[in-house]
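Visitor: Got a predicted structure plus its sequence, pasted below:
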Amino acid sequence: MKLALRQGRLEILQFLRSRESVVFTIGFPVIMLAIFAAIFGGTEIDGGVTLTQYFVTGMIATGLMTVSFQNLGIWIPIERDRGVLKRYRGTPMPKWTYFAGKVVMVLAIGIATTALLLLISVLFFGLRLPATPDRWLAFGWVSLLGITACTLLGIAISSLARTSRSGSAVVTPIALILQFTSGVFLVFTALPGWMQSVSAVFPLKWMCQGLRYVFLPDSFAGQEPAGTWELGRVALVLALWCVAGLALCLTTFRWTAPREG
C-alpha cells in the first residue's frame, strides 16, 4: 500500500505538471457544459427536466471516462515510447505498483473533476443534488464501476498505439464517437434505434443512464428506452466490462515499443 501511494503521488504530480492534460481532462467537461447551457438554457425535455440538467449527467460520465480511458490511452504509449516502462520493468519495483499508481491518480483526479462539475452545476445551472441515501449510494457504485472499467480499457487500448504520436489518434476518435452515441451531447432516445443498440454494448451509455437515475426525478424513467432505470442491467454491464478490461490488460499490455521496419 505504501508503494502504491508513493507511486500514485508521483503520477498525480506528473499529471498536474502537464498543463495540457489538466486543461483537457478537467476543463473539457466544464467547458462543454457551459456551452450547452448557453445554447439550450432552460429548454425542457419532459417532466420538468431541462436539457442542461440532462447534460450534467453526461458530462460527469464524460469526465470519468476522460481521466481514465482517454488519459491512460494517450499517456501510456508516450511513456512506452520514451522507454519509461522499460526502465520501470528493470527496477526491483513490483510491476503491479506501476498500475496501482495509475489507479490512484485516476481516482484522485476523477473525484476532483466530479466535485468541480457538481459545484459549478449547483451554483450556475440549478442542478439538484440527490436527497436520499439510495441515490448517493447509486452515485457511488455507478461511478466506481464506470471508472474501473474505463481505467482497465484505457490500459488495454494503450497497446494499440505503435508510437507516442499515435496514442491520441487511436483513443480520441473512439471517445468522441461514444460520447455522441451514448446520450452525452444528445438525448439518448432521440438517436436512431440502431445507434442506441450499438452504444448499449459499451460502458459509457450505462454510466450515463445510471447517473440520470441519481440526478433526475423518477418521472423521467419513462423517457428511457426500456421505460425504467434498469439499475440491475447497469451494474451487470459495467461489471462485465471490468472483467473484460482486466482480461484485455493481462493479455495485451506491452512494456516495450514494437519494432518497426
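Guide: Perfect, thanks for sending it. As the structure is a computational prediction, the values presented were derived from the model and not from experiment.
Visitor: Going by C-alpha atoms from here, please, whenever you check contacts or count neighbours.
Guide: Fine.
Visitor: I'd say residue 162 and residue 254 touch.
Guide: No: counting by Cα atoms under 8 Å, residue 162 stays clear of residue 254, with 10.6 Å between them.
Visitor: and for the two, which residues touch both?
Guide: Overlap of the contact sets of residue 162 and residue 254 (by Cα atoms under 8 Å, 6 or more residues apart in numbering) is empty.
Visitor: so after the helix ranked longest in the chain, what's the next helix or strand?
Guide: Ranked by number of residues, the top helix in the chain under DSSP state H is helix 95-124. Using DSSP states H and E, the helix or strand that directly follows helix 95-124 along the chain is helix 133-157.
Visitor: For the helix or strand just after that next one, list every residue counted as buried.
Guide: Downstream of helix 133-157, the first helix or strand assigned by DSSP H and E is helix 166-181. Buried positions in helix 166-181, judged by neighbour count with 16 or more other Cα atoms under 10 Å: 167, 168, 170, 171, 172, 175, 178, 179, 180, 181.
Visitor: Also stretch 4-23?
Guide: So, applying 16+ other Cα under 10 Å, buried residues of stretch 4-23: 4, 5, 7, 8, 9, 11, 12, 15, 21.
Visitor: Isn't the third one up against residue 98?
Guide: Yes: with contacts defined as Cα under 8 Å, residue 7 counts as touching residue 98 at a distance of 6.8 Å.
Visitor: Figure out how far stretch 40-52 is from the centre of its chain.
Guide: 24 Å (Cα atoms, centre = their mean, to the nearest Å).
Visitor: ignore the last one, stretch 213-233
Guide: The chain centre lies 20 Å from the centre of stretch 213-233; the measure is Cα atoms, centre = their mean.
Visitor: Repeat that for stretch 3-14.
Guide: 20 Å.
Visitor: got a list of contacts for it?
Guide: Around stretch 3-14, the neighbours that count as contacts under Cα under 8 Å, 6+ apart are 97, 98, 100, 101, 102, 103, 104, 105, 108, 109.
Visitor: hmm, try it at 10 Å
Guide: Applying Cα atoms under 10 Å, 6 or more residues apart in numbering, the contact partners of stretch 3-14 are 1-2, 15, 17, 21, 93-94, 96-109.
Visitor: Give me the buried entries from the residues you listed.
Guide: Here, 16+ other Cα under 10 Å leaves 15, 21, 97-107, 109 buried among those.
Visitor: of the residues you listed, closest to residue 233?
Guide: residue 107 (24.0 Å; Cα to Cα).
Visitor: Max pairwise distance over the buried residues of stretch 4-23: which two?
Guide: Greatest spacing in the buried residues of stretch 4-23, by Cα to Cα: 4 and 21 (22.0 Å).
Visitor: ok, back up a step: and the buried residues of stretch 4-23 as a markdown table, adding distance to residue 259 and secondary structure?
Guide: What follows is these, written out as a markdown table (distance: Cα to Cα, whole Å; DSSP: H, G, I helix; E, B strand; the rest coil):
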| residue | distance to residue 259 | secondary structure |
| --- | --- | --- |
| 4 | 31 | helix |
| 5 | 33 | helix |
| 7 | 29 | helix |
| 8 | 30 | helix |
| 9 | 32 | helix |
| 11 | 27 | helix |
| 12 | 30 | helix |
| 15 | 28 | helix |
| 21 | 28 | helix |
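Visitor: also this one, for the comparison:
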Amino acid sequence: MTALAPAASPARTPLGSSIARTLRLGVLRAGYEIRVYFRQADAIFFTFLFPVLLFGIFSVAFSGQGNIGTAPDGSGGISQGAYYLPGMAAAGILLSGVQNLGVDIANERSDGTLKRLAGTPLPVVSYFLGKMGQVLVTGILQLALLIVIARVAFGVELPTDPAKWLTFAWVFLLGIGTSAVLGIAISRLPRRGKSATAVIIPIVLVLQFISGVYLSFTMLPVWLQDVANVFPLAWLAKGMRSVFLPESFASAEAGGAWQLGTVAVVLLLWLVVGIVVSRFTFRWIRKDS
C-alpha cells in the first residue's frame, strides 16, 4: 500500500521578512508623502513657512523695545529674535505634526483615499511610517530654514556647546515623534474633511498662546500655566529654550530651572498616549460611512 504524502503546509512569511517589507513600504510611502506635501501651497504656508514668517514679524515688531534680560545698567541681554527663536521652533514642530497630519488624514478619510488604501496591500504601520517620515523630513527642513534666517538675517547667536546641540537633537526627535502620533490621533475629531481646519487649527492656536510660544510663560496666571503643563507643547518649548537661551534665563522659568528630565518624561508619556489612541481609533474607513 502506497503511503500518502503529507499535505504541503502553506508557505509562511518569515517575521524578519515581514518587518523588512513593512519598513520598505513605509520608506516608499514617506517619499510619496513628501512629494505630495510640497505640491500643496496651503500646507507649505500654514505648517512650513508660518513659524518662519511669525519669527520675522515678532523680531522686527518688538526690536524697538531693546534687548531682553538686560542688566540694571542696560548692558547684556539678548535680542528679540533670539528670545522668540526657541518658541517658534517648538511651534513649528507642533504644526508639522499635529496640525499637518490631523488635517491631512481627516481629508484623506473624507475624500476616499483611506478607503482606496484599504484595498491595497499597504499595511497600516507602513502608512503611519510614511506620515511620520514626512513630518520628520519637513520638520528638519523647517527648523534648518528657521535657524539660518535667525542667524543670517537677525544676527542671533547660536549655541557653541556640543551638549546644547545634543539636547536640541533629542528634544526635536521626541517632539516630532510625539506631534506626529498626536496628529494621527486627533485626525478622528473632524467628522468631515471640510471641517478639519476649523476643528484642529483653534486647538493648536490656543496651545501656542498658553504654552510660552508667543508670550513669556511666567506672564500667564498660575492656573493657566498648570493647564498648559498638562500638554506637551509647554515642555517642548521649555526644552528649546534650554538650548537657545543663556543659562541665566533658567531662573525665570516656572520651577527656576530647565527641568530637562521632566521635559523628556512628559514628551515620552504623550508619545505613548498618541500611539495608544491611534491604535484604537484609526480606521481605514469610518464605521458610519
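Guide: Structure received. Keep in mind the model is a prediction, meaning the values are calculated, not measured.
Visitor: what's the TM-score here?
Guide: Overlay of the two chains. TM-score (TM-score structural alignment, normalised by the length of the first structure): 0.96; 260 aligned residues with a Cα RMSD of 1.3 Å.
Visitor: quick one on the thing from earlier: go through the buried residues of helix 166-181 of the first structure and name the one nearest residue 78 of the first structure.
Guide: residue 167 (7.6 Å).
Visitor: residue in the second structure matching that closest one?
Guide: Alignment note: residue 167 of the first structure maps to residue 196 in the second structure; criterion TM-score structural alignment.
Visitor: dump the residue contacts of that match.
Guide: Residue 196 of the second structure touches 99, 102-107, 110, 186-190, counting by Cα under 10 Å, 6+ apart.
Visitor: swap the cut-off to 6 Å and go again
Guide: Applying Cα atoms under 6 Å, 6 or more residues apart in numbering, we find residue 196 of the second structure in contact with 103, 190.
Visitor: re earlier: so which of the buried residues of stretch 4-23 of the first structure is the closest to residue 88 of the first structure?
Guide: Sorting those by distance to residue 88 of the first structure puts residue 7 at the head of the list, at 11.5 Å, by Cα to Cα.
Visitor: quick one: what's aligned to the closest one in the second structure?
Guide: In the second structure, residue 7 of the first structure lands on residue 29 (TM-score structural alignment).
Visitor: picking up where we left off before, so the longest helix of the first structure corresponds to what in the second structure?
Guide: Under TM-score structural alignment, the match for helix 95-124 of the first structure is residues 124-153.
Visitor: average gap between the matching stretch and the first structure?
Guide: For stretch 124-153 of the second structure, the mean deviation from the first structure after alignment is 0.6 Å (mean Cα distance after the TM-score superposition for the first structure).
Visitor: what do you get for stretch 162-174 of the second structure?
Guide: Relative to the first structure, stretch 162-174 of the second structure is 0.6 Å off (mean Cα distance after the TM-score superposition for the first structure).
Visitor: List of residues touching that stretch?
Guide: By Cα under 6 Å, 6+ apart, stretch 162-174 of the second structure touches residue 243.
Visitor: same thing but 10 Å
Guide: Contacts of stretch 162-174 of the second structure (Cα under 10 Å, 6+ apart): 89-90, 93, 136, 139-140, 143, 158-159, 175-180, 235-244, 260, 263-264, 266-268, 270-271.
Visitor: What's the ChimeraX line that selects buried ones from these?
Guide: Buried members of the contacts of stretch 162-174 of the second structure, defined by 16+ other Cα under 10 Å, are picked up in ChimeraX with:
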select :89,90,93,136,139,140,143,158,175,176,177,178,179,180,235,236,237,238,239,240,241,242,243,244,260,263,264,266,267,268,270,271
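Visitor: host element of the residue nearest the centre of the first structure?
Guide: Compute the mean C-alpha point of the first structure, and by Cα atoms, centre = their mean the closest residue is residue 65, 1.2 Å away. Per DSSP H and E: residue 65 of the first structure is located in helix 51-65.
Visitor: how far apart are the helix or strand that that helix is followed by and its match in the second structure?
Guide: Per DSSP H and E, the first helix or strand lying C-terminal to helix 51-65 of the first structure is helix 71-81. If you overlay the two and look at helix 71-81 of the first structure, the average distance to its match in the second structure is 0.5 Å (mean Cα distance after the TM-score superposition for the first structure).
Visitor: so helix 71-81 of the first structure matches what in the second structure?
Guide: With TM-score structural alignment as the criterion, helix 71-81 of the first structure aligns to 100-110.
Visitor: returning to what we had before: how about the buried residues of helix 166-181 of the first structure in TSV, adding distance to residue 136 of the first structure?
Guide: Shown next, in TSV, are the buried residues of helix 166-181 of the first structure (distance: Cα to Cα, whole Å):
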residue	distance to residue 136 of the first structure
167	35
168	34
170	35
171	31
172	31
175	27
178	26
179	24
180	26
181	26
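Visitor: Tell me the one among those residues nearest to residue 56 of the first structure.
Guide: When the buried residues of helix 166-181 of the first structure are compared against residue 56 of the first structure (criterion: Cα to Cα), the nearest one is residue 179, at 13.0 Å.
Visitor: which ones are touching the closest one?
Guide: Per Cα under 10 Å, 6+ apart, neighbours of residue 179 of the first structure: 58, 59, 61, 62, 65, 173, 185, 186, 199, 204, 205, 208.
Visitor: and the last one, how far is that from residue 217 of the first structure?
Guide: Pointing back at residue 208 of the first structure there. Distance, residue 208 of the first structure to residue 217 of the first structure, by Cα to Cα, to the nearest Å: 15 Å.
Visitor: How about the second one?
Guide: Summarising the geometry, the distance separating residue 59 of the first structure from residue 217 of the first structure, computed by Cα to Cα, is 18 Å.
Visitor: neighbour count winner among those two?
Guide: residue 59 (25 against 14; other Cα atoms under 10 Å).
Visitor: Excluding chain neighbours, give the residue nearest to the more buried one in space.
Guide: residue 29 (5.4 Å; Cα to Cα, 6 or more residues apart in numbering).
Visitor: tell me the contacts of that neighbour?
Guide: Residue 29 of the first structure touches 23, 35, 56, 58-64, 66, 113-114, 116-117, counting by Cα under 10 Å, 6+ apart.
Visitor: What sits closest to the residue nearest to the centre of the first structure if chain neighbours are left out?
Guide: Nearest residue to residue 65 of the first structure, sequence neighbours excluded (Cα to Cα, 6+ apart): residue 150, at 5.9 Å.
Visitor: Residue 68 is in contact with the one you found, correct?
Guide: Yes: using Cα atoms under 10 Å, residue 150 of the first structure is in contact with residue 68, at 5.6 Å.
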